[in-house]
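# Can you look at this prediction? I've put the sequence above it.
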Amino acid sequence: MELFFLALLVVLMAFALGSGFPVAFALPGAAILTIGLAAGTGYLFSTGTDAFFDSGGPAQWLSAGVTNFRGIYWEAERDTLIAIPLFVFMGIMLQRSKIAEDLLVTMARLFGPVPGGLGISVVFVGALLAATTGIVGATVVAMGLISLPAMLRNNYSVPLATGTIAASGTLGQIIPPSIVLIILADQLASAVDQAGSLRQTLYKDSTGELSMPSDFSVVSTSAGEMFLGAFLPGLVLVGLYMLFILGFALMKPKAAPAVHEEGTFTREFAGKVVITLVPPLALIFLVLGSIIGGIATVNQAGAIGAVGAMVMAGYRLKEGEKGAYSPAILAILALLGLAVVIGFFGEVNIKRIESSQDVLSLILALIAVSLILLAIFWSGWRTLKLEDTLRGVMVETAKTTSLVFIILLGAAMLTSAFRAFGGEHLVKEFLQGLPGGFWAQFLIVMLVIFILGFFLDFIEIAVVVVPIVAPILLSDPGANVTAVWLGVMIGLNIQTSFLTPPFGFALFYLRGVAPAVVKTIDMYKGVIAFIALQLVALGIVGFYPQLVNYLPNRSSLLSETAPPPKNPRLQYCMETLVYEDFSQNGDGVLAAIEKAEGVDMSYLPEDLQDDLAEGFEKAKEALPLMLAIREAENAVAAASGDFKPIHTNVRALERDARRIDERIKELQVIVNRSGEGAVYTVAQGERAQTQIDTLQLEHDAILAEIPENWEEVYGEFSKIQKAETTARQTYRRTVDQAYEPILELKAILADAETVAAFGPELEELKAQVPQLEPEAAVEAIAAMRSKVGEAEGTSDIRKGLTEARKIMRSRQPNAEEALAEIDKSIAALQADLAWRQKAADELLPVLQEYDAAIVNNIGLRQQDRLPNDMALDVAACLSGHRDVSLSF
């Protein structure tokens, strides 16, 4: 019966959407009706309201959708959706203030003389508007009203003109900032958690190990990373559109002719281009640049965009009038002033006022911020008074945001109902049962999303389909794809939903403003090529995941909060780079080790001498250990060719067997709870037992298909794989032990001046102790002891102070004995300074030269962060997808 109600849920949703019922009510309505019918049927004809649910009951699943949606507001990590109204406000403000119209007219004149120039200008402006507005309907309508008549007047092919406008208007769905990407990031955040649990369970079931190595975990994503990941694919799509239009124009010049306009390239027009183009580009730079640079979160960048759009609208609405640009100029000067203050004085923080210079920097910063606020309020007042723009924008923003959030709530309830009737299990079993592994599953999901795009809007697809399929795809270790890549691929696919008839929204928008001479069939013909180009872009991004993953990885590894080189996720790529470095510079590294080893260190404390000697020996072992890693890696690669097909087959059989085990456990509950007066009737218990017997036979038959020599084959491959793991762990432990003595000695020598300053303080302490009460003497000695302890390598100096404190803390304090111990500390200090100063003069230069030779190979793991050049290489390495399925 669960299957019946699952089918009923889908039918009700499809019927409601097909009949034109609002999406915001169709989704939760289908869920509530189906859950209610299932509960009523169970209550009337079976054991209770929860009889026909896969698990749980109606109350649990009705509240689950609301609870999941409410979690968006209550969980600090899931504040992503706050950015939606900010970006919507920015887009509508730029649209209402006619800045988008200025862009279209100016770029059309600029690109006109190029073959297909009007079409290329539409794509270019579409990309700019996508990066500033992201509102598909407004963009398509604007370009349809302005560009379509111009293209038709110049004898452009009607299908090409309409297809170009419709496709360019949808670029806002993939070029950040995009509402689609924000919603996908939010949905994927929870999907990653589920995928991580699924992968952890798979690892435990496959290997028997309780804990999975952290470098096998599923990496989460955020809206900022989604923006970064979609940036290059968006540019690829723009490039494909432009190349297609240019190629079409060259092959059929009459269908896309160049437009030569008299007096276009004049000084006045150049100024118009600058004024029209620079502000939107500056806004894009501020919004996306602040995210890419790690300066602002997505929400903060959205606020920057909203304010920037209002300032731009403030001067555009008063264009041609005196003082039109005054608020914008004031804002620019204030921002430049703030940048100068930060450049001269560094960070300005009201909590860290220590000098008159800090006070001056704070005053100047406050003046600059006050001027910025003045410019913002001035622009806001203009937009409020001129054509009632601000009120209209805020009303439209509220409507659009409410629409998005109501659909999200309804979709959360629909997804809960889908799970209530076991739909998620069915999808999982179907996908995992497909031959071909991850890529077969992925292609099926992409095909389903593409087909759904003919009938559903992007929001419904994103919030209904993604929560169901994303955990399954992300948990698969065979492809080990990132959440960012999966989100961008789905985003590119969803983008086609705006162009695919019969319900392509971009087509509806364009149909509403197109003249009667433009037939609907011509519009359908025009978008076919652009749908094909979107699918080509999808294929390019699928084959080259680096297009998506590189920028998020780069941003992460270059940011102030970059993970340290010891992060497990970085080790594989770091070791690949270090192997290449050893291959090129191995002789130089060995020479540096031998040179440092030959320096006289006999005057150092014995423990330091031993540590350095051991460190040099460990450093010499690093090169052969790295070669051992490469040999072990090659051995795994050679063995995996024969092992992988067997491994894939066996794991699939075991997965099917586990699925049957789960079903048997569910049926066993019915058997255990059946009988007279029990939850289930005797007949139900007997039917369940019959099913258990049948399933057990099926289970045994599946396990019988596993090759008899599987354990032996698996054991042999595990030994080879374990040898690689051991080689890597040995190398990491060895290089850490090799570099730690260098870090320790450098820190000790760096504190030489600090230690020298302790001499007068110890003498002063020695003079104070006899004059102090015992408790005061203990405090003075303890304070000096703590101060000495802050310097590296001062344990011998602290010993005397420790004993002196004990003496003065005892029942019979003795100042003379305490002074004798302080004298020992002074003597230890003098001895310490003797070797420290000599080492600083003779040894430190050699150590610095040695450190320079090994810091980016042997010493790499001990650094606070990766050097920028290596961070870029590691980012490139991490951007591919590494198959880790043989470890499961």
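Nice, thanks for sending it over. Numbers count the residues shown, from 1 in each chain.
# can we go C-alpha only for contacts and neighbour counts from here?
Noted.
# Surely G542 and G487 touch.
No. Contact between G542 and G487 fails when scored by Cα atoms under 8 Å: they sit 11.6 Å apart.
# These two: which is more packed in?
Neighbours per residue (other Cα atoms under 10 Å) separate G542 from G487, with G487 holding more: 26 against 16.
# SS state for I295?
coil (DSSP: H, G, I helix; E, B strand; the rest coil).
# P115 contacts P253, correct?
Yes. With contact defined as Cα under 8 Å, P115 reaches P253; the gap is 7.2 Å.
# Looking at the two, which one has more neighbours?
A count of neighbours by other Cα under 10 Å puts P115 above the other of P115 and P253, at 23 against 15.
# Please name the nearest non-neighbouring residue to the more buried one.
A258 (4.5 Å; Cα to Cα, 6 or more residues apart in numbering).
# Surely that neighbour and L110 touch.
No. With contacts counted by Cα under 8 Å, A258 stays clear of L110, the gap being 11.3 Å.
# so what sits against both of these two?
Contact with both A258 and L110 is made by no residue, according to Cα atoms under 8 Å, 6 or more residues apart in numbering.
# how many neighbours does the residue nearest to P115 have?
Counted with other Cα under 10 Å, A258 comes out at 20.
# Also the one 4 residues further on?
The local packing of E262 (other Cα under 10 Å) involves 7 other residues.
# repeat for S356
9.
# do you know how far it is from F345?
S356 is 12 Å from F345, where distance means Cα to Cα, to the nearest Å.
# do the same with G392
For G392, the distance to F345 - Cα to Cα - is 42 Å.
# With Y850 instead?
36 Å.
# just S556 next, same as before
27 Å.
# Ok, I92 next?
38 Å.
# also this one, for the comparison:
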Amino acid sequence: MIDWLMTHPDIWMFIVTIALMLLGFPVAFTLAGVALSFAFLAGELGLFRVATLNFLPQRVWAVLNNSVIVAAPLFIFMGLLLERSKVAEQMLTAMARLFGEKPGGLLIATTLVGALMAASTGIVGATVVTMGVLALPVMLRNGYDPASASGAICAAGTLGQIIPPSIVLVFLGDFLTFANQQANLTMGNPSGRSVGVADLFAGCLIPGLILVGLYLVWQLTLTWRNPHMAPALPPEAIRLDAQGVEMEAETTAQLIIRALAAPLLLIVAVLGSILAGVATPTEASGVGAVGALFLAAWRESARARPLIMASVASAAIIVILLMIFDMRLGREITSAGEQLAIWASFAFSGIICLGVIASLWVTFRSGSLMDVTFRTARITAMIFTVLIGATLFTLVFRGLGGEDTIHEFMSGIPAGLTGAMIFTMVLMFILGFFLDFLEIIFILVPVLCPVLIVMGADPVWLGVMIALNLQTSFLTPPFGFALFYLRGVAPPSVATMEIWRGATPYIGLQIFTLLILALYPPTATWLPSLILQ
């Protein structure tokens, strides 16, 4: 074993990188610094061609020029703007009004709002913090068990990992596309099956809904066996917001329509356009960003609402015209009806532009636009810095023969693909205690996934398994990120051990879903094969 390690600088490079990141060194600079150090050291020993680093500018340019990854900052902008617009607060109020008079009603409301927030923001930290600030005080004030309340919030927040559109799935899908291409080249089939972010979005939809269903079944079972842990709310409590202030009189139906109509329409527009094949994830992210901008301006200014309504109606009319007429430009022969539809679409596009300009002005004056823009820029800059460091790391790792080493190691694991998958899942699960999901994706997916695909793993199924595994690690004590997020906003009366105890049953439900997915891969592959082929 020692002799094997001494002749494999690629393995030492991987070990040193993980060790430095666990010690708290910045991820991007750790990846780049370790890669360069090993490149020059191995170059001096004759184990690496330093000229390989000349490919780095081309690789970095390919990363920055990747049209798929453009979706990430747009989805981040969409999620942060919806968070700033207090969409979650209104949805939680509506769900609490609907289910609060029943035992466990607030647990169910939290799970459903978490699922809707996941489908509209895709950001785990934002969802957990928002739900912790809004839902936890209400549940504690009304006698809910702190552990049950905390577990429901953490579990609902992590749904942003698996339910599209998720930032995790955007980057995982892009890296999986590259891994699949590498596997096809290795197998001598360069024109083999292609896989993209849309496939991963479709593949994660059913497992995500299964997970939500299991959460609800557990909460109903818990409250049926122990009603005192999640008592029904008295009618007067349902009329109070998170701060205990009485809300304005409004029927349940009015509140639900006002709180859920716009977010649901936005979710349908974004996810529906991707799953229907009408738009790519990048194009759909643009729709989501503009929709979130309209929604924020609608909530901040009554004067802008007529123009926003006209803009949304104009977009719907353009979609209808596209379904009826062939509106491609540059054709030699165009009928009178098609020409009229094209000119009408130009006019309606002008109305949409005016709506966007008005919404930008409203959100700029309120301060939300600049705040969200700068936060989006900071998060995006962090992600792309890590991505560039990971690109250099992968380049050097492959130059040191890491891909062949991984293939040799995986092939030697007993039980073939099953054993290799168990090893990969356990490794990612353990690293998920300490590393962020992006770091795991950037480091492990380019290294392990091509080998697993060559061994016979379906790339979509593999991607969904990874996403669900990373979600599970978000909840696992003592290092689960969702637990830290909630600990940061929970009142001192909620003990850390109570948060851990409340999250434990949901870890079991996620592992159970992972087993369903492992034993029955069509859970992930059926929907993409049905709608995206």
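Structure received. Just so we're clear, the structure is a prediction, and the values are computed from it rather than from any experiment.
# TM between them?
The TM-score (TM-score structural alignment, normalised by the length of the second structure) is 0.91; 519 aligned residues with a Cα RMSD of 2.3 Å.
# circling back to that earlier point, so I92 and F345 of the first structure - more neighbours on which side?
Legend: neighbour count by other Cα under 10 Å for I92 of the first structure and F345, higher for I92 (26 against 14).
# quick one, helices of the stretch 751-888 of the first structure?
For the stretch 751-888 of the first structure, applying DSSP state H, counting those that start in this stretch gives helices covering 752-756, 758-768, 774-789, 795-809, 815-842, 844-854, 868-878.
# so of those, which one's packed in deepest?
helix 795-809 (a mean of 21; mean count of other Cα atoms under 10 Å).
# which residues in the second structure does it match up with?
With TM-score structural alignment applied, helix 795-809 of the first structure matches no range in the second structure.
# Name the nearest residue to G337 of the first structure, ignoring sequence neighbours.
Per Cα to Cα, 6+ apart, closest to G337 of the first structure is A368, 6.2 Å.
# any idea how far the alignment partner in the second structure of the one you found lies from A341 of the second structure?
Using TM-score structural alignment as the criterion, the counterpart of A368 of the first structure in the second structure is F348. Plainly put, F348 of the second structure is 10 Å away from A341 of the second structure if you go by Cα to Cα.
# Then I274 of the second structure?
24 Å.
# likewise A315 of the second structure?
On the measure of Cα to Cα, A315 of the second structure and A341 of the second structure end up 13 Å apart.
# How about A147 of the second structure?
In terms of Cα to Cα, A147 of the second structure sits 58 Å off from A341 of the second structure.
# hang on, the earlier thing: which one's more surrounded, I274 and A341 of the second structure?
Comparing I274 of the second structure with A341 by neighbour count (other Cα under 10 Å), the higher total belongs to I274, at 24 against 19.
# Let me know whether the more buried one touches A198 as I believe.
Yes. I274 of the second structure is in contact with A198 according to Cα under 8 Å; the separation is 6.4 Å.
# Could you pull out the residues contacting both of those two?
280-281.
# Would you double-check that the residue nearest to P115 of the first structure falls in a helix?
No. Counting by three-state DSSP, A258 of the first structure is not part of a helix but coil.
# quick one: what's aligned to it in the second structure?
In the second structure, A258 of the first structure lines up with A232, judged by TM-score structural alignment.
# can I assume that match is in contact with I108?
No. Taking Cα under 8 Å as the definition, A232 of the second structure is not a contact partner of I108, at 11.8 Å.
# Go through stretch 186-198 of the first structure and flag the buried ones.
186-196, 198 (16 or more other Cα atoms under 10 Å).
# Mind picking the one among the residues you listed that's closest to M574 of the first structure?
Nearest to M574 of the first structure, judged by Cα to Cα, of those is G196 at 24.1 Å.
# Give me the three-state assignment for that closest one.
Reduced to three states by three-state DSSP, G196 of the first structure is helix.
# dump the residue contacts of it.
G196 of the first structure touches 217-218, 475, counting by Cα under 8 Å, 6+ apart.
# So which of those wins on neighbours?
Ranking the contacts of G196 of the first structure using other Cα under 10 Å puts S475 first, with 27 neighbours.
# Counterpart of that one over in the second structure?
By TM-score structural alignment, S475 of the first structure lines up with V454.
# Likewise for L286 of the first structure?
Checking with TM-score structural alignment, L286 of the first structure has A269 as its match.
# What separation do you get for its match and L360 of the second structure?
20 Å.
# quick one: which of the two has more around it?
Each of A269 of the second structure and L360 has its neighbours counted (other Cα under 10 Å); L360 has more, 20 against 17.
# pretty sure the more buried one is touching G367, no?
No. L360 of the second structure lies out of contact with G367 (Cα under 8 Å); the separation is 10.4 Å.
# aligned partner of V138 of the second structure in the first structure?
Checking TM-score structural alignment: V138 of the second structure goes with A150.
# For its match, give its distance to A108 of the first structure.
Taken as Cα to Cα, the span from A150 of the first structure to A108 of the first structure is 9 Å.
# Mind checking which of the two has more residues around it?
A108 (24 against 16).
# What is the equivalent residue in the second structure for that one?
Aligned partner of A108 of the first structure by TM-score structural alignment: A96.
# Let me know whether my guess that that match is in a strand holds.
No. Under the criterion used here (three-state DSSP), A96 of the second structure is helix, not part of a strand.
# Pretty sure it sits against R239.
No. Using Cα under 8 Å, A96 of the second structure makes no contact with R239, being 9.3 Å away.
# Check the mean deviation of stretch 381-390 of the second structure from the first structure.
Its aligned residues in the first structure lie a mean 1.2 Å from stretch 381-390 of the second structure after superposition (mean Cα distance after the TM-score superposition for the first structure).
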